[in-house]
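J.: my questions are about this predicted structure, shown below with the sequence.
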Amino acid sequence: MTGWLDHLWYGSARPLWPLWPLAWIYRWVARRRRDTAISARGALSPLAAPVIVVGNITAGGTGKSPLTAWIVAELKSEGWRPVILTRGYGGRSSTYPLLVKPDTPVSTSGDEPLMLARQSSCPVVVDPRRSRSARWALAQDLGDILVCDDGLQHYALARDLEIAVFDGQRGLGNGAPIPVGPLREPPERLDDVDFVVGNGRWVAGIQHAEQYTMVLSPTVLRHVKSGETRPVDWLLDRHVRAVAGIGNPERFFQTLRGLGARVRPLALPDHHRFGAGDLAVQPGEQLVMTAKDAVKCQGIAHDHCWVLDVTACLPGRFREVFMARVTEIQSRT
């Protein structure tokens, strides 16, 4: 998402109000596609495994992938064999479904699938048609539970549990549909989801019985080229060129400032294709980026490039209720 559009959508005003006719058309088309997809999947045989969908009703990044990584880690700790399903935005493969491996070219898989494959050590399957990838993953016996990253609007895929993720700072933005605002679906869609998770803080304006807050906690600095690690307090009073091509770059910059770094920021569009010029630093600076961006920079990184690794932290109550729901779903499948 570009910075100017981000400003227009996530302020309190609606400066793009002349586009309301397009917004209503977008909402009508989205509702029609949803109804058609749900109707079509009724003719298919049920999937032989639980399906968990992580997504959002707003455009742009919200923290879905860190939550997905947390979910599969918790499922593995309970004896499940999770498989991550994803569209693979930004990648292009000659064949689908694509099983992503740690050495899969990022141009083939997309940045988030490759990041998740390296972080989670569980199968990641890319396919624009996630219902197809779900059946393929089960036929290949890759796992026994499916976690769909960014699939809330992919209604062709049947699901047992839905989690809607929000950037806690941005919330619903100006509350208008695309293109006047950031909403892919109306707020009433949240009545159907099982959980609402706010990244960083409670989401204002949303009332849901199962709303929780997720915090992305910095864990370690990792050298892009060598893999060497250093504690995050190494950033204290250090001059840092902070580069971020994610949904909300300012959140990343604030995290670095909170660690004591002297930040010179460079905000880039989500899923940005990096060039060597994007990684330029001034004398005495270290460059720090996100894990999502680092998978695209392996071949162009220099000796001053570091990744700030983070992990999602959620309340114990969320884990308790989430696992209880999964157990309930298991008993029905």
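T.: Happy to help now that I have it.

J.: alpha carbons only for contacts and neighbour counts from here, please
T.: OK.

J.: show me what stretch 111-125 is in contact with.
T.: When contacts are defined by Cα atoms under 8 Å, 6 or more residues apart in numbering, stretch 111-125 is touched by residues 65, 69, 72-73, 81-86, 88-91, 97-102, 104, 106, 126, 133, 137, 142-143, 271, 291-293, 295-296.

J.: and here's the other structure:
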Amino acid sequence: MSDTVTTVQRSLSAVLKPCGWLYGRIMRVREKLYRAGVMRSWTPSVPTVSVGNIGWGGTGKTPVADWLLGWAGKKGLKPVLLSRGYRAKPKTLPYVVQPGAMAEEAGDEPLMLARNHENARIVVDPDRGRAGRMAEEAFKPGLFILDDGFQHMAVRRHVNLALLRPEDLGEEWDRVIPAGSWREPSSALHRADAFMIKISPKRFKELRPVLDKRLGLLFKPVFSFSIAPTGLRQVVGEGAAIDFGGAPYLLVSGVGQPAQVAATATAYFGYPPAQHKVFKDHHGYTKKDVLTITRAADMAGCGAILCTPKDAVKLGPLCTEAFWQFDLRVVFGPSTLGKHVTFESWWETRFDAIRGRTAGHGGNG
């Protein structure tokens, strides 16, 4: 959510808070209807994990989903990710994303995941139950990943991961839209099997008293993770590099939290970008945008233009060899289960238990 929206929400808090309370009540009723079976849901026959959040954007859902796809591939499973395809405009539904698809058709994040994991199946459809039934029959998956699925109760899951931002535990706690960024009230957090926070190990330790206060009574583990660059590669072309050799660069981002992108780039290179061109989240880049970016880079004396992988899938057909993107990886840190108990070890134990319960009901692996 933009700073402008947050400012407006805070200034109109007295008016918007009752609206948020009413919206929260509606969401609680919706949850009860699903639990009672009044609103129908589909149950996959193989292990299914939902990666979602309580609020809007910037929690790291896509990197976590990306890690899960990679993990499944290494285990010899056939993962299928179900996405509603935010702003995607596929010609048919369900839509199986191919690595060569257009971002406008597939959606930026589904396309990025399809290119990163060619052995996986990324399926776009607002009706994820329909998409899941098709995928279960056509692909015989060993794992379903429900992207942005915390509120999508029409598909049942075996593990519910709720991703939080540090501010969700502070000033944004229980501020339901339109008064805040939360999609549901704090009572919905009981559905989570585990919480994940994109934060450094040091900051996680500092945040521990707040975690215990806000989430302690739910008795669910909280895992930390961060996203670390491992190198650079050209958006078009075959070039790869460790860094820019100290040369100035222009940064471009169209993501939920651009300040985090700038902080990551500054920490990686050891110096900030000469300029940061910020576009709105999920921005659809045009030729005019690329001309504006390249001119700004020329004026700033930057021979390199750096963007995020999410932006790269949309910039690709338009940009030049001056455009580079980060190679990124997820790094798991400490958790409330102990310094050495990371999400990866917890997840593997949990997955094995789920697979044992679902064996013989379909799927593979």
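T.: Perfect, thanks for sending it. Keep in mind that this is a model prediction, so the values were computed, not measured.

J.: now the TM-score, please.
T.: After superposition, the two chains reach a TM-score (TM-score structural alignment, normalised by the length of structure 1) of 0.90; 328 aligned residues with a Cα RMSD of 2.2 Å.

J.: related to what we said a few turns ago, now, which of the contacts of stretch 111-125 of structure 1 lie within strands?
T.: Residues of the contacts of stretch 111-125 of structure 1 located in strands (DSSP state E): 82-86, 98-100, 126.

J.: closest to Q254 of structure 1 among those residues?
T.: T86 (28.4 Å; Cα to Cα).

J.: any idea how many residues pack against that closest one?
T.: The number of residues packed near T86 of structure 1 is 26, by other Cα atoms under 10 Å.

J.: and L16 of structure 2, what's its match in structure 1?
T.: Matched to structure 1 by TM-score structural alignment, L16 of structure 2 sits across from L19.

J.: ok, that match to G181 of structure 1 distance?
T.: 10 Å (Cα to Cα, to the nearest Å).

J.: cool, and E188 of structure 1?
T.: Counting by Cα to Cα, the gap from E188 of structure 1 to G181 of structure 1 is 16 Å.

J.: which one of the two is surrounded by more residues?
T.: The neighbour comparison of E188 of structure 1 against G181 (other Cα under 10 Å) goes to G181, with 28 against 9.

J.: hang on, the more buried one packs against W9?
T.: Yes - at 4.7 Å, G181 of structure 1 counts as touching W9 under the criterion of Cα atoms under 8 Å.

J.: who touches both of these two?
T.: Common neighbours of G181 of structure 1 and W9 (Cα under 8 Å, 6+ apart) are 173-174.

J.: residue ranges of the helices in the stretch 201-333 of structure 1, please?
T.: For the stretch 201-333 of structure 1, the helices defined by DSSP state H, counting those that start in this stretch cover 249-258, 291-294, 316-332.

J.: ignore the last one, the stretch 1-150 of structure 1
T.: Using DSSP H, counting those that start in this stretch, helices in the stretch 1-150 of structure 1 cover 3-9, 20-41, 64-77, 106-109, 111-120, 130-139.

J.: which one of these lies closest to P315 of structure 1?
T.: Taking Cα to Cα, helix 64-77 is the member of those nearest to P315 of structure 1, at 12.0 Å.

J.: that closest one vs structure 2, average distance?
T.: Between helix 64-77 of structure 1 and the aligned residues of structure 2, the post-superposition mean distance stands at 1.3 Å (mean Cα distance after the TM-score superposition for structure 1).

J.: wait, G143 of structure 1 sits on A137?
T.: Yes - with contacts counted by Cα under 8 Å, G143 of structure 1 reaches A137, the gap being 7.2 Å.

J.: those two - which one has more neighbours?
T.: Neighbour totals were compared for G143 of structure 1 and A137, and A137 leads with 23 against 17 (other Cα under 10 Å).

J.: buried sites along stretch 231-248 of structure 1?
T.: 232, 235, 238-248 (16 or more other Cα atoms under 10 Å).

J.: starting at the chain centroid, how far to that stretch?
T.: Once both centres are worked out by Cα atoms, centre = their mean, to the nearest Å, stretch 231-248 of structure 1 turns out to sit 20 Å from its chain's centre.

J.: what's in contact with that stretch?
T.: 1, 60-62, 218-221, 252-253, 256, 259-272, 278-279, 281, 284-290, 292-293, 308.

J.: next: stretch 66-85 of structure 1.
T.: 54, 116, 119-120, 122-127, 130, 133-134, 137, 142-149, 216, 311-313.

J.: quick one: that stretch aligns where in structure 2?
T.: Under TM-score structural alignment, the match for stretch 66-85 of structure 1 is residues 63-82.

J.: what residues of the matching stretch count as buried?
T.: In stretch 63-82 of structure 2, counting by 16+ other Cα under 10 Å, buried: 63-70, 72-73, 77-82.

J.: what of stretch 190-207 of structure 2?
T.: So, applying 16+ other Cα under 10 Å, buried residues of stretch 190-207 of structure 2: 192-201, 204-205.

J.: for stretch 163-170 of structure 1, same thing?
T.: Buried residues in stretch 163-170 of structure 1, counting neighbours by 16+ other Cα under 10 Å, are found at 163-170.
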